[in-house]
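Undergrad: My questions are about this predicted structure, shown below with the sequence.
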Amino acid sequence: MSRCKQLRCWKLVLGSWLVGSAIGLAVSQTFASSDCAFAQITPDGTLPNNSRITPSGNSSIIEGGTSAGSNLFHSFEQFSVPTGSTAHFNNALDIQNIISRVTGKSISDIDGLIQANGTANLFLINPNGIVFGKNASLNIGGSFVATTANAIGFGNQGFFSATNPNTPELLTVNPSAFLFNQMSAASIQNNSVAPAGLDPTGAKTYGLRVPNGRSLLLIGGNINMDNGKLRAFGGRVELGGLAGSGTVGLNGNDNNLSLSFPDGISPSDVKLTNGAGVEVRADNGGTIAINARNLEILRGSALLAGIAQELGSSDSKAGNIEINALQAVDFKDGSLIFNVLTPGATGQAGDVNITTGSFVSDNSQLYTLTNGKGNAGNVTINARDSVSFISPENSGFNGILSSVRPGAFGNAGSIKITTGSLSVRNSSLLVASTNGVGNAGDVTINALDTVLFDGVGNPSFSSGAVIGVGPGATGNGGSINITTGSFVARNGALVGGDTSGSGDAGSVTINARDTVLFDGVGSNGFSSGVVSRVKPEAIGKEGSINITAGSLFVRNGAQLDTSTFVQFGNAGKITITARDNVLFDGVGSNTNNTSSSQAISRVNGVTGNGGSINITTGSLTVSNGGLLSVGNNGQGNAGSVTINARDNVLFDGVRSSNSFSSGISSSKESEGTGSAGSINITTGSLFVRNGAELIASTGGQGNAGSVTINARDTVSFDGVGSNGFPSGAFSQVGARATGKGGDINITTGSLSLTNGAQIGVDIRGQNNASSNVTINARDTVLFDGVGSNSLPSGVLNILGYGAIGKGGDTNITTGSLFVRNGAQILADTYGQGDAGNAIIHARDRISLDNARILLNSLGTGVGGNIKIQAGNLTLNNQGLISAETSSTQGGNITIGLQDILLMRQGSQISTNAGAARAEGDGGNITINSPLIVAVPREDSNISANAFTGRGGRVDITATGIFGIQPRSSPTLLSDITASSDFGVSGEVTIDTLDVDPSLGLVNLPTVPIDTEVAQGCYTGGAQAQSKFIITGRGGLPPNPKDVLTPDTAQIDWVSVKPSNNNRALPPVTTKPTTATPKRIVEATGAMLNAKGQIVLTANSSTVTPRTSRQNLIQCYGS
């Protein structure tokens, strides 16, 4: 007996003794590795025409079998192919399907070559299990199917079973299903790395391979690949199986086979590890499909599809990678899912579609790229529970990349994730970008519960979702659309994208049912947030940011940014809608980034318009350096900031690092044309405190923006920040600017400016039009106190030094106005222009207590005019109303009151001119009040004086004037003056109803009781009497028979000392008054005039009597 036959006999004996055992498998593999190896194939004799095995060298020639139409059936007791051996199916060329079953109890161990003739498809069925060793290989002309199913079905004709052998006479149709009736189907293991010829590009390839365009299917039990490879270039590789009983459908035609897994079955697990790979790349087609309970792709394993290098045409379309894992997909350790258009390729890359319970990508990459001419594919993940991307520290890229690479032509694909919760951490990324010629893709995320982007694992990049246009690229950025319950981006995570090429940046839209949080700065210095920017080297315009949520929190240096830095391009809009509240708070804590938490839309280039910021919410808080910023430093307008807050808005504090204020900034910063945007706030109550500011400014040729506040209840500005800046709202025009300032308009229930807070307009440029401050407060306006910076609370409307133009007006309409403790209403001019006007209407009262209303001109312009209408006006503790000028004409003051003007403790009303001891006429003062009251010795004054110019005019209409009187010049008493030190004095005119206080004592009538009042009827006895009472004046008792009571005040007369200077006495005029009252005559009769009116008469007239409907009143004398 030959040595080969002896070895074969030993192998058969040992194999029968140790069949099914691990020892038997090891021994079989030992013998199979000998130089003279044979396939271990034994027919089972169950077919009408049984299989025949003929050895030929190291090959086993398989012939015979039972034919049914184009199907050829083989049935074996065992079927294994040891290392170095060949199992050759010597079939007729017209056979389409070779179906081989193993009915014994041993697994099939394939570590050699399986070969067949022609283009027949080969099916290997072994319910005991199948192992492909590292040397296993295929040389067949059709598709290859390996399965551990119990049987294979043939439509309605029956099935070919390995566990219950049957006769296949009528099974003439193509196989249609795999039947599993085991509780746990056996597994299939593939470790093949055997040489497999050349791939379509001419490179060497390895593993189990079927001809190009054909299918390679493994149907378990579990499918395990440990460094093994499967190749079906341009064809289909499908992995899957069942963990229990059920049926898996088989579909296809002669060349292409695929599986169908019905709902309700229990799939098995699939695992690829240690560099295992599946590849289908070619010039067209190529699909990978995996159906599993759990799929693991580990330790550098890969799924590769797409158009191979330098292959394809415009009609080429790569197939997809389809993954269905009932429970989980674990994608880890540098593994790769890859469906790309490789360099030089032409066509359309395929998609990657994953459906599972949970998906985890850990330091792995999922690519759908185009490196050639054609579009990249899309990535779609549907994970019922969660999707997670995580990277170790300092690792490479982890996540999804759908991109147009440099030099490529085509569009990037889109990324769509639908899940319960999404987590992207430690520099993991979702990228749909373009770096070639073509558009970036979209990123769409739908997460029922949460979306989290967190942290920096690699200093080169942050976690995030990116839709950028790279340097040198041509194309537009895509869009990011996120819908979830709650959204978080923290520790440097970014959502959005920049454009550094030629194209527009994409837009970002976030819809969160509950909260959206952007928090902190990453270890690489990048701010968390949303960006849609155009970089300096780019050409294009910004995208927009749209956030809708229950609440939005932007904290600790996080940012929303749609700025542009290009020569030509517009900044994008930021739109926020939050049902409950919005918060911008704090600054970054990283030493490389101490930026404010902010929403920013700015133009930093040459030409373009800034974007707007629009916030609609319940409550808005911007604090600790938080900022809403729009601006433009080139040619173009800045955007506007619009806030609609149902409940309240709070701006509070300054940033700790560099003392920038919290608030809103709308600026036009350069010398280019264009205007700053407006600031518009509508809310229940507005609070601005601790140095926070609302600023609309211009430093160029354009106008500053306006500030408009509508608050249903309260507007409060309070305090000074740690940087010394007051809380306030301002419209500013810089020193070199030529635009006009914007208006400030406030409509509210109550307004307060306290502890140094200010609102106003500051013009320092060459302005030709005024800007106004308008306040409408239904109830009260309060300006109170001086700040820690020694600056007063109040309204400022200033034309600064060097400015050209007219100061703006200040208009206040309210119920009551209180200005106290050093507060001011100021509309001064220091430049070449007139001071603005102040118009104040107070339904009830105005009180100035140690406070001032100043509309002075300290430059070359005229002082402003002040017009006051109120119920009463109180000036106390050096309260001042002033329209003075330094060297020109003073402004005018007009006061109309319903009750009283009360001046106490050195208060002043002044339109003096020549405060710098220069020329200028005093302005005019007009006062109309029932009563004007001052204390003589408190030096409270009404003055329209001048230095070298003419004194102004003082016109007073009052019922009574007490404690203050006209004088030729100011004294230490309470005065009314219109004098001039070196010019012509002005005029004081006082109009009272019956008394001229300039005439001294009042002449009383000699008869105490005016007898002209006659008694018409006398009532006698105890009848009730009517009364007519005359109240005495100036210390007289009500009745001549009464005596003065001891507590009656006595008013002393004061003699004025003659003046020794040469100034002219201002003329004091009074309107003529009647010396004696007109005689009152008692009515004694009545008549009816021609109009049917009753007229009382002194003498009876002869009239025709007519019946009256009233009884005549009878008078009875004694």
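TA: Sure thing, it's come through.

Undergrad: switch to C-alpha atoms for all contacts and neighbour counts from now on
TA: Will do.

Undergrad: Spell out the residue ranges of the strands in the stretch 751-900 of the chain.
TA: 758-763, 773-784, 794-799, 810-820, 824-826, 838-849, 852-854, 866-876, 880-882, 893-897, 900-903 (DSSP state E, counting those that start in this stretch).

Undergrad: Of those, give the one that comes closest to residue 23.
TA: Each of the strands of the stretch 751-900 of the chain has some distance to residue 23 by C-alpha to C-alpha; the shortest is strand 758-763, at 92.6 Å.

Undergrad: and that closest one, what does it pack onto?
TA: With contacts defined as 3 or more C-alpha pairs under 8 Å, 6 or more residues apart in numbering; DSSP states H and E, the secondary structure elements packing on strand 758-763 are strand 728-733, strand 794-799.

Undergrad: now the angle between strand 794-799 and that strand, please.
TA: Strand 758-763 and strand 794-799 meet at an angle of 0 degrees, taking axes from the mean of the first three to the mean of the last three C-alpha atoms, to 10 degrees as the criterion.

Undergrad: Strand 758-763 to strand 728-733, inter-axis angle?
TA: Direction vectors for strand 758-763 and strand 728-733, defined by the same axes, to 10 degrees, enclose an angle of 0 degrees.

Undergrad: show me where the protein has helices.
TA: Using DSSP state H, the helices of the chain run over residues 3-17, 22-32.

Undergrad: Please identify which of those is closest to residue 66.
TA: Comparison of these against residue 66 by C-alpha to C-alpha identifies helix 3-17 as nearest, at 25.8 Å.

Undergrad: And that closest one, what's buried?
TA: Neighbour-count burial for helix 3-17 flags 4, 7-8, 11, 14-15 (criterion: 16 or more other C-alpha atoms under 10 Å).

Undergrad: coming back round to it: just say which of the strands of the stretch 751-900 of the chain is most tucked in.
TA: Using mean count of other C-alpha atoms under 10 Å, the stretch among these with the greatest mean number of neighbours is strand 758-763 (a mean of 31).

Undergrad: and the comparison structure, right after this:
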Amino acid sequence: MGSAPDGNGGFNPSGIFAAVEAKGQGNAGQIRINTQTLTIADGASINSFTRGQGNAGNIVIEASDRVSLVNAIGGIDSSVTRRGVGQGGNIVVRTAVLSLSEGSSITSNTNGQGNAGSIVIETNALVIEKAPTQNTLPVYGAILSNTSRQGNAGDVVIYARDSIFLDNGLISSDVLDGGSRSDLKGVGRGGDVRITTGSLKLTNRSQLLATSSGQGSAGNLTIEARDGIELDDSSLTTSISKLNGSASIGSAGDINITGRSLVLTNGGNLLAVSAGQGNAGNITIKVQDHIVLEGGENQRFTGIASSMLPGGVGQGGNIQLTSGSLVLANGGLISSATSGQGNAGNITIQTNWLDLNGASQSGSLVGIVSVATSESKGNAGNIDIMANSVAVTNGGVVAASTNAQGQAGNVTLQVRDRLLLSGVSPKGQRSAISSETEKNGTGSAGNITIVNPKTIRIENGAGIFVGSQGIGQAGNIRLAAEALSVDRGFISAETTSTNGGNIRLDVTDAIVLRNGSFLSTSAGTAQAGGNGGNITINTSAIVASARENSDIRANAFTGSGGNVRIQAEGIFGIQSRSQPTPESDITASSQLGVQGEVAINQPDVQPAQGLLELPTTPIDASNQIAQTCANRTADRPIGEFNITGRGNLPPSPIDPLTGTPILSPLATLDPTTASYPNSPSSLSRIGAKTPPPARAEWRSQPPIIEAQGWIKTAEGDHPGCPGSRSHTHSSIDRSPVSLHPNFNHQESYEQTPKQQTNDSLCDANGDRHLAMRDTGINTTCNRIAIKCVITRSTSSNTL
């Protein structure tokens, strides 16, 4: 279908029309086309409209292969004209492939007193591309529905099973202003845009819009993309705008996105804004895998934003993101802001991995921000983040701020694993988590709460801070983690002229401060008033290096110093002082006011105050143990055992301390069954009844007296000597004793308690001996710990 010659050297557009003409009454007819391929080109069109008092007809096109519109502005159109009173017709296109090129469009609109019809497209693939330019501006290929009078715009519903691709394309449903003509001002509601597809890709300034510049609310944008959404230098927008000096009345629509992934690059963005007398829309995104916001060289805004613009009267919309991972880089930004008379919306993020990398080529801010600007009269929104791990690096930020009379928002992070803040951007922006009142702000800063991470690391110029550069109050900081490390970083609740905020740290393990790091609630940093805030720390230990000037301070200039309360088992390398010094200090001082208080609560018994450097050469344990039993010339050691007794001595200098062992009874020396060192069977088993061999000749030694039990003395439990006859006792826990796993028999000893007088086996010199029955083993032991070297004179077996 194209244009035809008019007989005068020109061309008349060809087309298919169904209409209710002016002064006509009644409905226009339906247009139905069923074909394999349909091409509408070079100004040809299919139209259904009403100029009278009746409804326009529907347009239904079914093409099994393809529908192509080429250079066909208004190629398929349903409308209610300015004098029309009636409903616009619906447009339905069902085909395998729908292609719009060179500025072609499918439109449904109303300029009269009726509603525009809806547009419904069912296809495998939708392509809008090759837009021409006119006066250096592109002429969009478009699918749109709008109203500029009293009726509502129609919905745009697109189902594309495989894909949708827009290159300089437009899909929208709008309430129009009508320009300078007062009789052409939309007062109806904008329609919704609903898209369901496999993948959606927009590039080269393409747009999906649901807007209102009239007196009606904008519609919603809803997108479900099974495989993912990609916006490159393109946007999705719901808005209430302000044109020709008059504010729109109505609320912006919501943006709802679900799918596998969302990628915004090179100026790709999602916007919900209001400059009129209505609320900005909410933005809700739920994707299974990743969300990536990454700017480019064109320096256009890349990110997600909900804003109340100057002149707007209403509340900013909320932003809620749920994803497997969220990555912001090179100018990527998530923003909730107000420059109007309402509050900014809240930002809520739930993800496994959050990465904010501020290393931007253009120097643009990277991060998650909530702002009340100097033109606003409302509060900044809150920021809530729930993640497994969070990394804020190279100048990335999570920040809430106010530069007006409103309050800055609160920032809350629930992190299950790791929180890292590190570095500054090429332009000097610190990596930070903050809530702040800026210089011209009169409102208070918000609070920062970070809970549950296993580790928090703040390093290389990064910091966590609440503060006030104006007359507003600083907020408070609360951190609860297993471990906290601050290396060339800071945690601050400082103010220039008002009271400092408070800091509370609950850290299970240790707090480590290195290389000039500080925890501060100081006030009056501009040498002005304000009392220092309070610092409360509960931790196992605080560790710093004395010479690195890492401080904990709650100081003031003209006001009173704050209070510092520390509960710790140990404090190393940092100490309380009345005034700051070049070393690592804990201070609550005031230059012109009352000193604060530093209270440190530590256990009565605590480690030495300071860190000692361990020797680099380990001790040789072999020369630290006395050989209490000398070897016989003909014998050689076959093993040894240690009995620590109740003194809890370790088995050796390199072994851990053991608990008190159960006391075992001593063997009796039965001369009829005792084995001797030269006996081949002496180690076969304990209690064996093998007849003894010929007695070996022993070197002289003091006589052995059988041990009878134990006594308790002032030095503790140890074997008694014959001289201790005045002590009586009962034998206890006479359990079996085994000397080696190869012994296959254990002898049970007498269990009946009995009174004894001789308490040990002692020689004439008072040295104790133990004799074990049927083993041929003799031991000699010292007084404190029983240490015995076991010897035998044969080499057949070793113990």
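TA: It's in. These numbers were taken from a predicted model, which means no experiment stands behind them.

Undergrad: circling back to that earlier point, could I get the strands of the stretch 751-900 of the first structure as CSV with distance to residue 947 of the first structure?
TA: Below are the strands of the stretch 751-900 of the first structure laid out as CSV (distance: least, C-alpha to C-alpha, whole Å):
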stretch, distance to residue 947 of the first structure
strand 758-763, 29
strand 773-784, 32
strand 794-799, 24
strand 810-820, 28
strand 824-826, 23
strand 838-849, 24
strand 852-854, 19
strand 866-876, 21
strand 880-882, 16
strand 893-897, 19
strand 900-903, 25
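
Undergrad: For residue 955 of the first structure, find the nearest of the ones you listed.
TA: In terms of C-alpha to C-alpha, the element of those nearest to residue 955 of the first structure is strand 893-897, at 9.2 Å.

Undergrad: tell me the angle of the closest one relative to strand 866-876?
TA: Computed by the same axes, to 10 degrees, the angle between strand 893-897 of the first structure and strand 866-876 is 70 degrees.

Undergrad: Is it correct that residue 103 of the second structure is in contact with residue 140?
TA: Yes: under the criterion of C-alpha atoms under 8 Å, residue 103 of the second structure lies in contact with residue 140, with a separation of 5.2 Å.

Undergrad: Make CSV out of the helices and strands packed on strand 758-763 of the first structure and add distance to residue 982 of the first structure.
TA: What follows is these, written out as CSV (distance: least, C-alpha to C-alpha, whole Å):
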stretch, distance to residue 982 of the first structure
strand 728-733, 39
strand 794-799, 29
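
Undergrad: Looking at those strands, which is nearest to residue 968 of the first structure?
TA: Shortest separation from residue 968 of the first structure across these is recorded for strand 794-799, at 33.6 Å, computed as C-alpha to C-alpha.

Undergrad: Let me have the helices of the first structure in CSV, extended by distance to residue 718 of the first structure.
TA: Converted to CSV, those look like this (distance: least, C-alpha to C-alpha, whole Å):
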stretch, distance to residue 718 of the first structure
helix 3-17, 95
helix 22-32, 85
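
Undergrad: Report the contact partners of the aligned partner of residue 586 of the second structure in the first structure.
TA: Under the alignment (TM-score structural alignment), residue 586 of the second structure pairs with residue 976 in the first structure. Residue 976 of the first structure makes contacts with 941-943, 954, 964-967, 970, 988, as judged by C-alpha atoms under 8 Å, 6 or more residues apart in numbering.

Undergrad: Can you say which of the residues you listed are buried?
TA: Among the contacts of residue 976 of the first structure, those classed as buried by neighbour count (16+ other C-alpha under 10 Å) are 941-943, 954, 964-967, 970, 988.

Undergrad: Next, work out how far apart residue 484 of the second structure and residue 363 of the second structure are.
TA: As judged by C-alpha to C-alpha, to the nearest Å, residue 484 of the second structure and residue 363 of the second structure stand 30 Å apart.

Undergrad: cool, residue 455 of the second structure as well?
TA: Plainly put, residue 455 of the second structure is 30 Å away from residue 363 of the second structure if you go by C-alpha to C-alpha.

Undergrad: same check, this time on residue 285 of the second structure
TA: 27 Å.

Undergrad: Residue 115 of the second structure too?
TA: Distance of residue 115 of the second structure to residue 363 of the second structure, computed by C-alpha to C-alpha: 47 Å.

Undergrad: Residue 406 of the second structure too?
TA: With distances taken as C-alpha to C-alpha, residue 406 of the second structure is found 28 Å from residue 363 of the second structure.

Undergrad: the more surrounded of these two?
TA: More neighbours sit around residue 406 than around the other of residue 406 of the second structure and residue 363, counting by other C-alpha atoms under 10 Å; the figures are 27 against 17.

Undergrad: That one contacts residue 375, correct?
TA: No: counting by C-alpha under 8 Å, residue 406 of the second structure does not reach residue 375; the two are 10.4 Å apart.

Undergrad: what's stretch 566-578 of the second structure in contact with?
TA: Stretch 566-578 of the second structure is touched from outside by 536-546, 550-551, 583-589, 598-603, 606-607, 609-611, with contacts defined as C-alpha under 8 Å, 6+ apart.

Undergrad: Run through the strands of the stretch 401-550 of the first structure in chain order.
TA: 415-425, 429-434, 443-454, 464-466, 479-490, 494-499, 507-512, 515-519, 529-534, 545-555.

Undergrad: contacting residues around residue 408 of the first structure?
TA: Contacts here follow C-alpha under 8 Å, 6+ apart; on that basis residue 408 of the first structure touches 343, 370-374, 435-437.

Undergrad: of the residues you listed, closest to residue 527 of the first structure?
TA: Distance ranking of the contacts of residue 408 of the first structure against residue 527 of the first structure, using C-alpha to C-alpha, places residue 435 first at 23.7 Å.
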